[in-house]
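> predicted coordinates and the sequence they were generated for:
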Amino acid sequence: MTPERKSLFSAMIGNMVEWYDFALYTAATPLVFAPLFFPPGQSSFANQFAAIVVFASGHVMRPAGGVLFGHMGDCRGHMSALRWTLLLIGSVTVLIGLLPTYAQAGVLAPLCLLVMRLVQGLAAGGEWAGSVLVIGGAAPGGRTRHVMMALSQSGVALGMVLGTAALWLAHALPAAQFTGWGWRVPFLVTLPAVIVGVRLRAGLTGPPMDRPICQTKAHAIDHTTGQVIADGTSRAMDRRGGQAAVARLPIWRLMRTSPGPVLCGIGLRLAENGGVYLITVFGLVYGRACGVPDSRLLAGLTAGLVADACAMPLFARLVTRLGAARIYLGGLVALAVLSVPFFMLIRSGTTPCVVAAFVLALGLGHAPTIAVEPLLLERLFPPALRYTGIAVAHEGGAVLAGGVSPVAAAGLYHMAGNVNAVAVYLVGLVACSGLALLACRGTGQE
């Protein structure tokens, strides 16, 4: 196997492990953490809301992770950053499986959970951008490259399938066993996969795009192209010697030279990331409020994530024919159209309707947007700032949409007494992303 294929394989496997952990936490938020890690004397809604707030706290750390690991990736190589992201998020997941519950440790239980979630969010902030760049650098051009970059997102979805399915299987245990020890098993079994993933990444330097660019030297060379850097967005003049030098702080250069692309990238994330967390997190909360059994909700979510993973490469194959922007726009329209039917199908409570709700929303709404999002974001930034640029845009959107959307949806639902306000909120996110897409096209990125 060539080094490029090894890098590709390691990035995809790492992505699956990373998002297995993330999905496991997502599914456990309403089903495990809300009843077990918060005071039993509070109302069910209060505990659910507190658990969602802790879930959202991880998103607050994601931009910091994007800056930290983006700097590491641009200066030391993409694979160097990816080793640390996988190690951190995997270790935290195992530790969550060992945490005491509120009945065992009182207020210390939610505090420890909060710390774990913050570290997990920090690590997740650097994983996505690095994996996309490593896969994009290893893949050949044309349609094959589009499909391979979409497959990186299929790895995300498959990891989420495994995480959700693991909790679903554990939930099949008798209630006393599940709440006593069963929920811990899916967290603890992460350890062997993390060890394998870190070992895979430890022996690799990645494809050519992975070579560090952020170095200061006379007549600095861009190792991606082999040429002397002459682009004003990726060099600074050393006043002492008048020599070309690549910026030592990519985030500083990014904010000075590319604020527009950063804002466009954040806007593109709003509907995709906010939508997927409204579906996967608030969808479970709403289903529980409607009396739908947990096992049915988890089965529907698992089916939806499978549909999501399978649909992504199919939409990516259409990029050369339709263009990334049109496919992304189609996903936005589907999210808006399905915003009300999704909740209606869940409220019906029957297994076919619950499965259909998740399959349609994720397979037709989320899949096309995330399948082409790596391509749209990659085109926004120059090579020397690409890891930092993609990470900051990706994780900035995660804070404004992914972390906020379940909290906002729970609050809107509680105040309005129905999900109509939540549907309007989702349509608002779609409108914002539509405007960002127009702004990207206006700058010639698509």
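Great, that's in hand.

> rest of the way, CA atoms for contacts and neighbours
OK.

> ok, Arg379 - contacts?
Gln445, Glu446 (Cα atoms under 8 Å, 6 or more residues apart in numbering).

> what ranges do the helices span in the stretch 51-200 of the chain?
Per DSSP state H, counting those that start in this stretch, the stretch 51-200 of the chain carries helices over the ranges 78-96, 102-105, 108-138, 142-171, 175-177, 184-188, 190-202.

> run the chain-centre distance for the third one.
Translated: helix 108-138. A distance of 9 Å separates the centroid of the chain from that of helix 108-138, by Cα atoms, centre = their mean, to the nearest Å.

> got another one to weigh against that:
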Amino acid sequence: MSSTTRFNPDERMARKAGIAAFVGTTIEWYDFYIYGTASALVFGPLFFSGSDPAVATLLSFATFAVGFLTRPIGGVVFGHLGDKIGRKRALILTLMLMGVTTFGVGLLPTYATIGALAPIGLIVLRLVQGLAVGGEWGGAVLIATEHTKKDRGYLFGAFAQQGSPAGRILATLAFLAVTSLLPEQALLDWAWRVPFLFSAVLVVVGLVIRLRLEESPEMEKLKKNDATAKVPVVELFRHNGREVTLGVFSILCVFVVVYARDTFALSWATKELDFSRDSFLSIILVASVLQFFVQPFGALLTTRYDVRKIVTVLLGIEIPALALMFILMATGNYWLAMLGAVVATIPDVMFYSVMAGMLAQAFPTKVRYTGISVAYGLSGALCGMTPLILQWLLDSSGTVVLPVVFGVITTFISLVASRALLKRTFGKDADAPTEPALDQREATPVS
């Protein structure tokens, strides 16, 4: 059988859509993660140099957090566009917006050059980044899941999720290169800009791929039948408000684990635990590589087992695993810290691969982009202050116990909310009417 006839057109397009979702989210997450890394390593002295070092770190993490505040707004804006004019067009806009913003950070003058305007500019650009990510994730998930059969939604949703570890790997490698090959002063003078400016190359690649992608069949059907929602966000909260609320709380742990490990712990380890930047970045890199290869197994398990049981087991394991990560990192031992990061990463990322399909199945097609984007954005907004909160808890108590408690509580909340959401939506067609229309019931013959 020739390679041109091995798959039917729908299968080929589904694979193409999955790859496009992966490449696009890789670029978006690369842009987002290099900001998190820079906020832990260099933004404090560069943009808040007039402050005490500890305060500068908190202020740097505050700029990291503000990007999450605009995620829900991005979810509404791009969700509206994605549900009205199409997933593809919305995704092209989010990628362009993120690329321009990230490149702008790389060109931004520091506090030493323009004073207080520097942190203000940083905050503005970060807010725009949040808008872009708020619209990107939901569209990428849908462009993958809506090109395939419903029973493979979890599996193809995982394509978009793979962009997160891939983007983190690229971001970590970028900063490892500049921190290991160049002296400290060069890093502060100019080298920190390189990872941000390099984003322009990646964005061009992503745009070429997305421009060649077709719109999702489900969206095309809605547009053809003139059945799109007039105001998606209004219709969403009118009919699916409970699903949004459960979706928000079901994924809290995803944000907490990632930003506890990659942003808060990076700062904590290099400033207080005597880890070098390179050594702890290597821990994050190993955890990210592990995530890339282990993560898809969560989605693969859904093809054989009940997703409700999978979610329960994974989040049940994550609760003690996250606590263990903090405890092992606090020892200051490189290999124990590595073990802690690995143990906490495995169940969390397997749940992350399931998460996309779990949210996508919860909403009807005509408000689906808005629904999963708003849920994802609101959850991110709640957890975007994780590094700031954990740093404050550590500074105020002098012990890692309170950060551990914070992580455990948020993971438990995710477990309860995920089970409730799946109980409400699993195995049901979100597009099906809640009951037959009156005229249909009357027309049904009695046997």
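Sure thing, it's come through. These numbers were taken from a predicted model, which means no experiment stands behind them.

> need the counterpart of Ala362 of the second structure in the first structure.
For Ala362 of the second structure, the aligned position in the first structure is occupied by Leu380, per TM-score structural alignment.

> now its match: which helix or strand?
Following DSSP states H and E, one finds Leu380 of the first structure outside all helices and strands.

> hmm, it is touching Pro261, no?
Yes. At 5.6 Å, Leu380 of the first structure counts as touching Pro261 under the criterion of Cα atoms under 8 Å.

> anything in contact with each of those two?
Common contact partners of Leu380 of the first structure and Pro261 (Cα under 8 Å, 6+ apart): Cys440.

> which one of the helices of the stretch 51-200 of the first structure lies nearest to Gln42 of the first structure?
When the helices of the stretch 51-200 of the first structure are compared by Cα to Cα, helix 102-105 sits nearest Gln42 of the first structure, at 12.4 Å.

> check which residues of the longest helix seen in the second structure are buried.
Longest helix in the second structure by number of residues (criterion: DSSP state H): helix 9-41. Along helix 9-41 of the second structure, these residues count as buried under the neighbour rule (16 or more other Cα atoms under 10 Å): 12-41.

> with stretch 110-120 of the first structure instead?
Within stretch 110-120 of the first structure, the residues scored as buried using 16+ other Cα under 10 Å are Pro110, Cys112, Leu113, Leu114, Val115, Met116, Arg117, Leu118, Val119, Gln120.

> what helices or strands is the strand or helix carrying Thr345 of the second structure leaning on?
Assessed by DSSP H and E, Thr345 of the second structure sits inside helix 334-360. Here helix 334-360 of the second structure touches helix 117-145, helix 153-161, helix 252-259, helix 277-294, helix 296-301, helix 307-330, helix 368-383, going by 3 or more Cα pairs under 8 Å, 6 or more residues apart in numbering; DSSP states H and E.

> about what we covered before: for the longest helix of the second structure, enumerate the helices and strands it packs against.
Packing partners of helix 9-41 of the second structure (3+ Cα pairs under 8 Å, 6+ apart): helix 53-69, helix 87-107, helix 117-145, helix 153-161, helix 163-181, helix 194-211, helix 265-272.

> out of the ones you listed, which is closest to Arg238 of the second structure?
In terms of Cα to Cα, the element of those nearest to Arg238 of the second structure is helix 117-145, at 19.9 Å.

> specify, as a residue range, where the closest one falls in the first structure.
Mapping helix 117-145 of the second structure onto the first structure (TM-score structural alignment) gives residues 108-136.

> cool, and stretch 25-40 of the second structure?
Stretch 25-40 of the second structure corresponds to residues 15-30 in the first structure, going by TM-score structural alignment.

> hmm, who's touching the matching stretch?
Contacts for stretch 15-30 of the first structure (Cα under 8 Å, 6+ apart): 48, 51-52, 55, 86, 89-90, 93, 124, 127-128, 131, 152, 155-164, 166-167, 186-187, 190, 193-194, 197, 280-281, 284-285, 298.

> chain neighbours aside, what residue packs nearest to the aligned partner of Val147 of the first structure in the second structure?
Residue pairing (TM-score structural alignment): Val147 of the first structure is matched to Leu155 of the second structure. Leaving aside its sequence neighbours, Leu155 of the second structure sits nearest to Ala299 (Cα to Cα, 6 or more residues apart in numbering; 5.1 Å).

> looks like the one you found contacts Arg152 (just checking).
No. Using Cα under 8 Å as the test, Ala299 of the second structure is too far from Arg152 to be in contact (9.4 Å).

> quick one, which of the two is more surrounded?
Ala299 (27 against 17; other Cα atoms under 10 Å).

> kindly state which residue of the first structure is aligned to that one.
In the first structure, the residue paired with Ala299 of the second structure is Ala316, using TM-score structural alignment.

> returning to that earlier point: what's the angle from the longest helix of the second structure to helix 117-145?
160 degrees (axes from the mean of the first three to the mean of the last three Cα atoms, to 10 degrees).

> and the residue nearest in space to the middle of the first structure, what does it touch?
Closest residue to the average C-alpha location of the first structure: Trp128 at 6.6 Å, with Cα atoms, centre = their mean. Residues near Trp128 of the first structure by Cα under 8 Å, 6+ apart: Asn15, Ala391.
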